[in-house]
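Visitor: With the sequence up front, the predicted model follows.
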Amino acid sequence: MNIPEALAGYERHEFEDTRWIRPVYRKGQGPAVIIIHEMPNLHPLVVRFADRVAAAGMTVYLPSLFGEDGRTPTKAYAMGQILQGICIRREFNVWANGRSSPIVDWLRALARHAHAECGGKGVGALGMCFTGGFALAMMTEPSVVAPVLSQPSLPFGKKGRAMVDASPAEIACAKQRLEAEDLTLMGLRFKGDAFVPEERFETLKQTFGDRFEAIELEPEDARPGTGMAPHSVLTIHLADEPGSATRMAEERVIAFFKQRVGA
């Protein structure tokens, strides 16, 4: 089984549950953290973040949901993924209809599996961009104790600006668990990001109160020279110099995982 160069050092296996089977890459030791990649694929900068989580004493699980694993993306490649039907595939729900994506069922099963394999207090889960809200919906799985929403971009469209891609029942479950189990939820975004409206973060703040830790960065905090408006907090637009605002945000996320999963 071939491993892409960008994922050297990871073990690859196929995980099957519910309706789907997907590749999952695993690395590290200690309690589990599931990192769900952004659009358009599981690219090298997602792996860089995963490497740092593994180095902090946790087992990283990288599920591959779309795109070519390990490929360095371009704007043309990202557009191609969208045009190939990512927005109409049955695994994903991208519009404002009060539902989460069906693939979240598979991710919940992966969390149960990862917790059984790795132990600890529970499992961390982080989604990015297209998958950003998945970590919130995953909280109906009791093993998920450290959810992080990085630049959650769904649902699309004006109707969904103040919404998150989770059902009312999933949101209510998350709210109940956060209080009952003394947990917190994290969210990250760049201010002014058209894909992550301010209204969406206001909804999260109003819904979860002080159980929601919001990290909202200034556009000038982003790594320059990408040719893109600041969006990908932990990957493409992370300014990697020690002490930068984005690097400190990354360090805060990793510390959050360590504390919650018991690394």
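Guide: Received the coordinates, thanks.
Visitor: can we go C-alpha only for contacts and neighbour counts from here?
Guide: Fine.
Visitor: Could you measure from R112 over to E91?
Guide: According to C-alpha to C-alpha, to the nearest Å, R112 and E91 sit 19 Å apart.
Visitor: Contact partners for G132?
Guide: E38, L126, V148, L149, S150, Q151, P152, S153, L154 (C-alpha atoms under 8 Å, 6 or more residues apart in numbering).
Visitor: Can you redo those residues as TSV, where the extra columns are secondary structure and distance to E220?
Guide: Shown next, in TSV, are these (DSSP: H, G, I helix; E, B strand; the rest coil; distance: C-alpha to C-alpha, whole Å):
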residue	secondary structure	distance to E220
E38	coil	22
L126	strand	24
V148	strand	23
L149	strand	21
S150	strand	18
Q151	coil	16
P152	coil	20
S153	coil	20
L154	coil	24
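Visitor: could you flag which of these are buried?
Guide: E38, L126, V148, L149, S150, Q151, P152, S153, L154 (16 or more other C-alpha atoms under 10 Å).
Visitor: who's in contact with the fifth one?
Guide: Which is S150. L126, G127, M128, C129, G132, G187, L188, R189, S232, V233, L234.
Visitor: Try it again at 10 Å.
Guide: 38, 126-133, 135, 186-190, 196, 214-215, 231-234, 253 (C-alpha atoms under 10 Å, 6 or more residues apart in numbering).
Visitor: Same check on the fourth one?
Guide: Each residue near L149 by C-alpha under 10 Å, 6+ apart is listed here: 125-129, 131-136, 185-189, 214.
Visitor: Could you do the last one as well?
Guide: Each residue near L154 by C-alpha under 10 Å, 6+ apart is listed here: 93-96, 100-101, 129-134, 160-161, 163-166, 195-196, 200.
Visitor: so of the contacts of S150, which ones are in helices?
Guide: A135, V253 (DSSP state H).
Visitor: Check it against this one:
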Amino acid sequence: MQTRELDMYDPLEDFEPRKITLEGTTKMVHVSGIGPAVIVIPEVPGISPHVARFARWVREAGFTVYMPSLYGRDGEPVDLEIGQAIFKRVCLSAEFRAFGAGGSAPVTKWLRALARLAHDECGGPGVGAIGMCFSGNFALSMMLEPSMLAPVLSQPALPLDDDAGLQISSNELKAVRERLDKEDLTVQAYRFEGDRFCKAERFTAYRDALGHRFVSHVLPDSAANPDVPEFFEKVVQTPHNVVTVHLIDEEGQPTRRARDEILEFFALRLQPHLPFC
């Protein structure tokens, strides 16, 4: 995969930009690759070069990536002032429901429809998805869509006002748990130990609700990349972004192992006939 500067604009020229209308709403989705579909849902402040790098790793592992544009300017490196403005805007948006536990974000209905479309277009056993930070819990709510088989929750940060809160209703959570048990599926989840947006209380709440179907991975803060954009240094402040800005792309690093585990999980669920390598 071509090495790119992560602090420079990424034109995403190796993705096909598609305007996709679902549930009466049109969004831009960047699509690339061959194989079963994986939906890479960006973190705030948007499809940064770091998010695009992860999407390319997924593509190179043998999947078709669908990367929806939900906020920010696609390909833009993370800027402090712009990042703060986007963060404030999405916090107030009803589409993302940043505050208050007990209900899925409305945007997840659109994402479930995207999963159906991606499965129809790509085939295979089903679809995978990873949410990060603001979108971290979206992949769990997407399990209400039968084509979704491989959900990954990376540092799920919502709701912002309840450390142990879950952004999903009790009825939806019950339906997800029943499906996980019936189909022998699991939810993979990642966080840093000292993350102030995704604390231990949230993972405990997920485990209480989903039992052994919730597989958590907690990385030590020492594993995080200290060289991060100013937005993450001044706004996020703690290790948080497991597979993007806080990932250290070096052999033996815990964050790279986390990335490889996620790719292997997608392969296990979506490419069961192929050996993972």
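Guide: Okay, I see it. On a predicted model such as this, the values are computed, not experimentally measured, just so you know.
Visitor: Can you pull the TM-score for these?
Guide: In this superposition the chains share a TM-score of 0.95, using TM-score structural alignment, normalised by the length of structure 1; 257 aligned residues with a C-alpha RMSD of 1.2 Å.
Visitor: returning to that earlier point: pull out the buried members of the contacts of S150 of structure 1.
Guide: 38, 126-133, 135, 186-190, 196, 214-215, 231-234, 253.
Visitor: Out of the residues you listed, list just those in strands.
Guide: L126, G127, M128, M186, G187, L188, R189, F190, A214, I215 (DSSP state E).
Visitor: so which two of those residues are the farthest from each other?
Guide: L126 and F190 (16.7 Å; C-alpha to C-alpha).
Visitor: Where do the strands of the stretch 101-250 of structure 1 begin and end?
Guide: Taking DSSP state E, counting those that start in this stretch, the strands of the stretch 101-250 of structure 1 run over residues 123-128, 144-150, 185-190, 212-217.
Visitor: Using JSON lines, please lay out those strands together with distance to Y10 of structure 1.
Guide: Below are these laid out as JSON lines (distance: least, C-alpha to C-alpha, whole Å):
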{"stretch": "strand 123-128", "distance to Y10 of structure 1": "18"}
{"stretch": "strand 144-150", "distance to Y10 of structure 1": "22"}
{"stretch": "strand 185-190", "distance to Y10 of structure 1": "27"}
{"stretch": "strand 212-217", "distance to Y10 of structure 1": "30"}
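Visitor: Figure out which of those strands is closest to R260 of structure 1.
Guide: That would be strand 144-150 among the strands of the stretch 101-250 of structure 1, by C-alpha to C-alpha, at 5.9 Å.
Visitor: in the superposed pair, what's the mean gap between that closest one and structure 2?
Guide: Strand 144-150 of structure 1: mean distance to aligned residues in structure 2 after superposition is 0.4 Å, counting by mean C-alpha distance after the TM-score superposition for structure 1.
Visitor: Wait, S64 of structure 1 touches P23, no?
Guide: Yes: using C-alpha atoms under 10 Å, S64 of structure 1 is in contact with P23, at 5.5 Å.
Visitor: Show me what P23 of structure 1 aligns to in structure 2.
Guide: Mapped onto structure 2 by TM-score structural alignment, P23 of structure 1 lines up with M28.
Visitor: can you confirm its match is in a strand?
Guide: Yes: the assignment for M28 of structure 2 is a strand, going by DSSP: H, G, I helix; E, B strand; the rest coil.
Visitor: how close does the residue nearest to it when sequence neighbours are not counted sit to A61 of structure 2?
Guide: Once flanking residues are discounted, M28 of structure 2 sits nearest to K19: 4.5 Å by C-alpha to C-alpha, 6 or more residues apart in numbering. According to C-alpha to C-alpha, K19 of structure 2 and A61 of structure 2 sit 25 Å apart.
Visitor: more neighbours, these two?
Guide: A61 (19 against 14; other C-alpha atoms under 10 Å).
Visitor: if I pick the more buried one, what's in contact with it?
Guide: Contacts of A61 of structure 2 (C-alpha under 10 Å, 6+ apart): G33, I34, G35, A55, D260, L263, E264, F266, A267, F276, C277.
Visitor: Now flag whichever of the residues you listed is closest to P226 of structure 2.
Guide: D260 (20.6 Å).
Visitor: and the closest one, what pairs with it in structure 1?
Guide: Under TM-score structural alignment, D260 of structure 2 pairs with E251 in structure 1.
Visitor: What is the burial count for its match?
Guide: 16.
Visitor: quick one: the corresponding residue of structure 2 for A56 of structure 1 and G194 of structure 2, what's the gap?
Guide: Superposed on structure 2 with TM-score structural alignment, A56 of structure 1 falls opposite A61. Distance from A61 of structure 2 to G194 of structure 2, counting by C-alpha to C-alpha: 30 Å.
Visitor: ok, back up a step: does the residue nearest to M28 of structure 2 sit in a helix, a strand or a coil?
Guide: strand.
Visitor: what residue of structure 1 matches up with it?
Guide: Per TM-score structural alignment, K19 of structure 2 is aligned with E14.
Visitor: Tell me who's in contact with that match.
Guide: Per C-alpha under 10 Å, 6+ apart, neighbours of E14 of structure 1: I21, R22, P23, V24, Y25, P63, S64.
Visitor: And for R269 of structure 2?
Guide: Contacts of R269 of structure 2 (C-alpha under 10 Å, 6+ apart): P36, G124, P125, G126, V127, G128, M148, L149, A150, P151, L185, T186.
Visitor: rerun at 8 Å
Guide: Counting by C-alpha under 8 Å, 6+ apart, R269 of structure 2 has contacts P125, G126, L149, A150.
Visitor: Sweet, I'm off.
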